[in-house]
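Student: Let me see the structure of the following:
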Amino acid sequence: MRAIRVHRYGESDVLQLETVAPPEPQPNEVLIRVQAAGVNPFDWKIRSGMVKEVLPMPLPYTPGMDVAGIVEAVGTDVKAFQVGQSVYGELKMGAYAEFATASPDTIALKPRTLDFVQAASVPMVSMTAYQALFNHGDLKPGQTVLIHAASGGVGMFAVQFAKWRGAYVIGTASAANADFVRSLGANQVIDYRATPFEQVAQNVDVVLDTLGGDTQTRSYAVLKPGGILISTSAPPDTQEAQRRGVRAKMISMEASASLLEQIASLIDSGQVKTDIAQTFPLSQARQAQELSQKGHVRGKIVLQMSALGSALSQ
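Tutor: Here you go, the predicted structure:
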């Protein structure tokens, strides 16, 4: 099979398209013929070595965690899936390839209303948004939530989930993406380039911070007493939070087949949608990660296996 391989940490040029043997499913694994793979900021952060202290990778490795495809084979202990089914979900690694193995605990049947490219855009960001808002933020109907980078991958799902739950939703986005964020259900959109968000958002119950840095620091001021800041990007200053009478925590997503099933149901019922920023063939994985690394991407970037090129573009 063809797969992207990383032999050393570095810039995007370490992504190499190679021909390798397909993985063999273990007794409790599913072999997926990959149709599309989502591209997440976490992918290039791992590749660059930025997170190697907390998540060292055995080199060489195949990147990619978001996957959508067709079940090619199942291990002897797998009962939940059958050959030929269309699935989507989260891998530990290896989605940038024509075949990949997955745990049955982290995949589910693909949403019926999505194609493979759309489905590959969903798993990591949607589960992150859901768990941040509800498992950690305990967002309730009638509460107010501020979602930073509301047009990004996590942000676009967070806006929709919060609206579905009955919250009042404030999102930050550029002016160019304001209408998009409103279309997702945001009650209020703040153009972060024109207006400091803390001048508009006040008495917020939950802040979802996907940016860190100065945005995170300024976010404490908008929380009501007892409110909570949930970060997916950088550890918050818990001492500052305590000084202000609020809470703050950083989370990491935990993949769940049952949550993927619930999200698929919300998608198929028309209550949640995804948005594709750009699709690349596997041969252009470098360009895909470079686009992700620039930031300010609306929606998700996806690699499509059926659009394979003959060589990795220089």
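Student: switch to C-alpha atoms for all contacts and neighbour counts from now on
Tutor: Noted.
Student: element containing the residue most central in space within the chain?
Tutor: Residue closest to the average C-alpha location in the chain (C-alpha atoms, centre = their mean): residue 125, at 2.4 Å. Using DSSP states H and E, residue 125 falls within helix 123-130.
Student: How about residue 180?
Tutor: helix 178-183.
Student: Mind giving me the packing neighbours of that helix?
Tutor: strand 188-191 (3 or more C-alpha pairs under 8 Å, 6 or more residues apart in numbering; DSSP states H and E).
Student: Not counting the strand it packs on itself, show me its contacts.
Tutor: 169-175, 178, 181-182, 197, 200 (C-alpha atoms under 8 Å, 6 or more residues apart in numbering).
Student: can we see that at 7 Å?
Tutor: 169-175, 178, 182, 197 (C-alpha atoms under 7 Å, 6 or more residues apart in numbering).
Student: rewinding a little: mind listing what's buried in the helix holding residue 180?
Tutor: 178, 180-182 (16 or more other C-alpha atoms under 10 Å).
Student: which of these lies closest to residue 149?
Tutor: residue 181 (9.6 Å; C-alpha to C-alpha).
Student: before we move on, back to that, does the residue nearest to the centre of the chain really touch residue 155, like I thought?
Tutor: No - contact criterion C-alpha atoms under 7 Å: residue 125 and residue 155 do not qualify, at 8.1 Å.
Student: ok, back up a step: who are the packing partners of the helix or strand just after the helix holding residue 125?
Tutor: Using DSSP H and E, the next helix or strand after helix 123-130 towards the C-terminus is strand 144-147. Where contact means 3 or more C-alpha pairs under 7 Å, 6 or more residues apart in numbering; DSSP states H and E, strand 144-147 is packed against strand 168-173, strand 204-209.
Student: of all those strands, which lies closest to residue 269?
Tutor: strand 168-173 (21.1 Å).
Student: Tell me how far the closest one lies from the chain's centre.
Tutor: Relative to the centre of its chain, strand 168-173 is centred 18 Å away, using C-alpha atoms, centre = their mean, to the nearest Å.
Student: Also stretch 120-139?
Tutor: 9 Å.
Student: Only the buried residues of it, if you could.
Tutor: In stretch 120-139, counting by 16+ other C-alpha under 10 Å, buried: 120-133, 136-137, 139.
Student: Here is the second sequence; please produce its structure so I can put it next to the first one:
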Amino acid sequence: MKAVLLPAYGDDSQLKYEETDIPEYGHNEVLIRIRATSINPIDYKMRSGAAKGRFPVEFPGILGRDLAGEVEAAGSDVSGFPKGMRVMALANGTYAEYAVAKAGVLSPIPEALDFPHAAALPLVTLTGAQLIERAVKPEANQTILVTGALGGVGRTAVHVARKHGTRVLAGVRASQRAEAQALGAEAVVALDDEQEIAKLHELDAIADTVGGTTIERLLKSIRSGGVLGSVLGVPEGAKKYDIRVEAFTAQPDASRLYELAEDVARGEFSIPIAYQLPLSRVQVGHRMAEAGGAGGKIILIP
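Tutor: Here you go, the predicted structure:
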């Protein structure tokens, strides 16, 4: 099969589109013919070595977390996944024509979604949902600020928080204000406007997808006993405040992924796609993703 191999940490030139062996699958695993995958920030952080403390790569490695494709074969203990079934998952090693995943992480793809749109979902939607449901754990009528609300994780967090009956503030850059109005949040806050930040008081929680100096400036806006949920670790300044900090890493959840994909299929929220590229152009995709400003997910088609 063709796959993108990473022989060592480095820039995008380290990504090699080459021939390699189809992976073997175990008795409780499924071999998937990948029809689409996507690029996430963790991919280029793993490639560069920036994330090696949390996610070390065993070289030569195959990156990629989002899987959308068709069942090719299944192990002896697997049932319910016939050959040709369309499936998606938060998995590993998806920059390839084939990948192996445990049956328990696989979800069917809703009929209304094609492979590219399904491939845009697993990591960002599960991260966004778990940011709200497992980290923030909101109660109805609480006020939650979601930072980076126009990213894939942020869009999902806004959607999930609204479904839990909370008052959601969408935090974006001032230049994104008009676009963010379509998210359905109670209000839009420009996080690069000090006057708007100064008006934030007694927030019950912040669901943070941005990190850095932005969240450091926002910590004082959380009420005593409030919550900071973060996908980027614990901010240095958080220890100065009487708040609960919940930093986490997303985990596969097949049933929740299917529910979120159904919400997307019904038009309740969306994860925009900016570009679709052949897997062989993965270096270009990584450069575009790292540069930022693509306006949506970059999909890779094996």
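Student: Now the TM-score, please.
Tutor: The TM-score (TM-score structural alignment, normalised by the length of the second structure) is 0.94; 302 aligned residues with a C-alpha RMSD of 1.7 Å.
Student: before we move on, the earlier item: after superposing, tell me the mean distance of the helix holding residue 180 of the first structure to the second structure.
Tutor: Averaged over the aligned pairs, helix 178-183 of the first structure sits 2.3 Å from the second structure after superposition, using mean C-alpha distance after the TM-score superposition for the first structure.
Student: Now do the helices in the first structure.
Tutor: Here the first structure has its helices, by DSSP state H, at 41-48, 116-120, 123-130, 153-165, 178-183, 213-219, 238-243, 257-268, 285-294.
Student: re the thing from before, quick one: the helix holding residue 180 of the first structure aligns where in the second structure?
Tutor: Here helix 178-183 of the first structure aligns to the second structure at residues 177-182, judged by TM-score structural alignment.
Student: which ones are touching the aligned partner of residue 137 of the first structure in the second structure?
Tutor: Residue 137 of the first structure maps onto residue 136 in the second structure when the alignment is built from TM-score structural alignment. Residue 136 of the second structure is in contact with 205, 207, 227-229, counting by C-alpha under 7 Å, 6+ apart.
Student: from those, which is closest to residue 216 of the second structure?
Tutor: Closest to residue 216 of the second structure, out of all of the contacts of residue 136 of the second structure and judged by C-alpha to C-alpha, is residue 228, at 11.2 Å.
Student: what's the distance between stretch 210-227 of the first structure and the middle of its chain?
Tutor: 21 Å.
Student: Next, the buried residues of it.
Tutor: 210, 212, 215-216, 219-224, 227.
Student: and what of stretch 167-187 of the second structure?
Tutor: In stretch 167-187 of the second structure, counting by 16+ other C-alpha under 10 Å, buried: 167-173, 177, 180, 183-185.
Student: Could you export those as CSV, including distance to residue 263 of the second structure?
Tutor: As requested, those are exported to CSV (distance: C-alpha to C-alpha, whole Å):
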residue, distance to residue 263 of the second structure
167, 20
168, 18
169, 20
170, 19
171, 22
172, 23
173, 26
177, 24
180, 19
183, 14
184, 14
185, 17
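Student: can you name the two of the residues you listed that are farthest apart?
Tutor: 167 and 173 (19.7 Å).
Student: now the buried residues of stretch 210-227 of the first structure in JSON lines, with distance to residue 255 of the first structure?
Tutor: Formatted as JSON lines, those follow (distance: C-alpha to C-alpha, whole Å):
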{"residue": "210", "distance to residue 255 of the first structure": "18"}
{"residue": "212", "distance to residue 255 of the first structure": "23"}
{"residue": "215", "distance to residue 255 of the first structure": "27"}
{"residue": "216", "distance to residue 255 of the first structure": "25"}
{"residue": "219", "distance to residue 255 of the first structure": "28"}
{"residue": "220", "distance to residue 255 of the first structure": "29"}
{"residue": "221", "distance to residue 255 of the first structure": "32"}
{"residue": "222", "distance to residue 255 of the first structure": "30"}
{"residue": "223", "distance to residue 255 of the first structure": "29"}
{"residue": "224", "distance to residue 255 of the first structure": "31"}
{"residue": "227", "distance to residue 255 of the first structure": "26"}
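Student: any idea what sits nearest the residue nearest to the centre of the first structure, other than its immediate chain neighbours?
Tutor: Nearest residue to residue 125 of the first structure, sequence neighbours excluded (C-alpha to C-alpha, 6 or more residues apart in numbering): residue 154, at 4.5 Å.
Student: Let me see the contact set for the alignment partner in the second structure of the one you found.
Tutor: Matched by TM-score structural alignment, residue 154 of the first structure corresponds to residue 153 in the second structure. Applying C-alpha under 7 Å, 6+ apart to residue 153 of the second structure gives the contacts 124-125, 127-128.
Student: ditto for residue 260 of the second structure
Tutor: residue 125.
Student: cool, and residue 211 of the first structure?
Tutor: residue 233.
Student: returning to what we had before: check the mean deviation of the helix holding residue 125 of the first structure from the second structure.
Tutor: Looks like 0.6 Å for helix 123-130 of the first structure (mean C-alpha distance after the TM-score superposition for the first structure).
Student: Could you name the helices and strands sitting against that helix?
Tutor: strand 86-90, helix 153-165.
Student: If we use 8 Å, what do you get?
Tutor: So helix 123-130 of the first structure, by 3+ C-alpha pairs under 8 Å, 6+ apart, packs with strand 66-74, strand 86-90, helix 153-165, helix 257-268.
Student: What sits closest to the residue in the second structure that residue 261 of the first structure lines up against if chain neighbours are left out?
Tutor: When the second structure is aligned by TM-score structural alignment, residue 261 of the first structure is paired with residue 258. Among residues not flanking residue 258 of the second structure along the chain, residue 107 sits closest, at 5.9 Å (C-alpha to C-alpha, 6+ apart).
Student: Just give me the neighbour total for the one you found.
Tutor: By the measure other C-alpha atoms under 10 Å, the count of residues near residue 107 of the second structure is 23.
Student: for residue 77 of the first structure, same thing?
Tutor: 11.
Student: counterpart of it in the second structure?
Tutor: Per TM-score structural alignment, residue 77 of the first structure is aligned with residue 77.
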